[in-house]
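[1] Predicted model, plus sequence, below.
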Amino acid sequence: MKREASGRKQRTTKLGYNERHARSGITAPLPDIETFPNQFKGYEITIEIPEYTAICPKTNLPDFGTVTVHYMPDQECLELKSLKMYIHAYRNLGIFYENAVNRILQDVVKACRPVWARVTGTFAARGGLRSVIEAKYP
């Protein structure tokens, strides 16, 4: 175990991943997702974003995938241009798949307070493995 600057012990795995890698990108500043007033009730919205890209915080290699946001709006709907700018902000951000999907869900819920929401990340194969991550609200 190594010690962080704070003196706290930092757990490191055999592959060299540590807490700094695990937390990378979770609290990074990102553009706000804007909304507009919803006019109807009881319907669902699915938004596919096939050009998601970010950076692996350990290797600094690019990650690619499709992020799908599926939700039932309540009072507000997500404004698509601001959502696009929000997602594009991940391009140079070091963040793991799991953290990105959960962060996107958190930010979507914060922006529009949906009845329910689901964010799915389907990430491109790398090294013979493909990951699909899903986070749900509530």
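    Yep, it's here. Residues are numbered from 1 along each chain as shown.
[2] CA atoms for contacts and neighbours, from now on please.
    Will do.
[3] isn't residue 91 right next to residue 56, touching?
    No - contact between residue 91 and residue 56 fails when scored by CA atoms under 8 Å: they sit 10.6 Å apart.
[4] what about residue 116, neighbour count?
    Using other CA atoms under 10 Å, the number of residues around residue 116 comes to 15.
[5] residue contacts, it?
    Residues in contact with residue 116, defined by CA atoms under 8 Å, 6 or more residues apart in numbering, are 71-73, 136-138.
[6] quick one, helices of the chain?
    19-23, 80-88, 97-112 (DSSP state H).
[7] now those helices as JSON lines including mean neighbour count and distance to residue 48?
    What follows is the helices of the chain, written out as JSON lines (neighbours: other CA atoms under 10 Å; distance: least, CA to CA, whole Å):
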{"stretch": "helix 19-23", "mean neighbour count": "15", "distance to residue 48": "26"}
{"stretch": "helix 80-88", "mean neighbour count": "16", "distance to residue 48": "10"}
{"stretch": "helix 97-112", "mean neighbour count": "20", "distance to residue 48": "13"}
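[8] what about versus this one:
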Amino acid sequence: MSEDPTAGLSQLGSQSPIPTNPEEAVLERVPNPQSDVHYLARFTAPEFTSLCPMTGQPDFAHLVIDYVPGQWLIESKSLKLFLFAFRNHGAFHEDCTVTIARRLADLLEPVWLRIGGYWYPRGGMPIDVFYQTGQPPVDVWIPEQGVAGYRGRG
């Protein structure tokens, strides 16, 4: 009988409160049962929110997280709670986007990871933030992130 890959997870299958800030959020991982092959996994958070650190006003983004797993997969409930923890967190767009990418890269040690943070305009200017850990593997199909650039009233 194989070992339960969810053993030791603290949030999956239980009631878990939203962390009060990203530093307190617990990201969890599970073994990748397909670690012998390269493939792309994508998480999309079209309603990500944080707070402007200067004004306290809400900021909104459409996040697209792509990664090629190595030995580990992100446990999706822990990722959701981690992203929710930014709701009352004050940080600039660049800091939020790169913090998310670095926490995931540190935990998962993926073959490759990228994040696109497509932030909605404040003060009339959208800020898009992109981060990746290196060159993507050549044997993986990596689609475009599919988020249109901001066009205003077009």
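    Great, that's in hand. This is a predicted model, so every value here is computed, not measured.
[9] Go through the helices of the first structure and name the closest to residue 39 of the first structure.
    helix 97-112 (13.5 Å; CA to CA).
[10] what's the mean distance for the closest one versus the second structure?
    Comparison of helix 97-112 of the first structure with the second structure after fitting gives an average deviation of 0.7 Å (mean CA distance after the TM-score superposition for the first structure).
[11] residues in the second structure matched by that helix, start to end?
    Here helix 97-112 of the first structure aligns to the second structure at residues 93-108, judged by TM-score structural alignment.
[12] Centre of the chain to the matching stretch, how far?
    7 Å (CA atoms, centre = their mean, to the nearest Å).
[13] next one: stretch 123-135 of the first structure
    14 Å.
[14] outside of it, which residues touch it?
    Outside of stretch 123-135 of the first structure, the residues within contact range by CA under 8 Å, 6+ apart are 63-66, 97-98, 101-102, 105, 118-122.
[15] got it, and stretch 19-32 of the first structure?
    Residues contacting stretch 19-32 of the first structure (CA under 8 Å, 6+ apart): 10-12, 57-58, 82, 85-86, 89, 93-96, 99-100, 103, 111.
[16] any idea how far the residue nearest the centre of the first structure lies from residue 126 of the first structure?
    In the first structure, the centroid-proximal residue (CA atoms, centre = their mean) is residue 100; its distance is 2.6 Å. From residue 100 of the first structure across to residue 126 of the first structure, the span is 17 Å (CA to CA, to the nearest Å).
[17] Can you get me a residue count around residue 61 of the first structure?
    Counted with other CA under 10 Å, residue 61 of the first structure comes out at 11.
[18] Report the buried members of the contacts of residue 116 of the first structure.
    Neighbour counting over the contacts of residue 116 of the first structure (16 or more other CA atoms under 10 Å) leaves 71-73, 136 as the buried ones.
[19] Which of those residues fall in strands?
    71-72, 136 (DSSP state E).
[20] Go through those residues and name the one nearest residue 45 of the first structure.
    Nearest to residue 45 of the first structure, judged by CA to CA, of these is residue 71 at 5.4 Å.
[21] Looking at the second structure, name the residue matched to that closest one.
    In the second structure, residue 71 of the first structure lines up with residue 67, judged by TM-score structural alignment.
[22] Might you report the residue contacts of that match?
    Residues counted as contacts of residue 67 of the second structure (CA under 8 Å, 6+ apart) are 40-42, 110-114.
[23] Going by neighbour count, which of those comes out on top?
    Going by other CA under 10 Å, residue 113 tops the contacts of residue 67 of the second structure with 25 neighbours.
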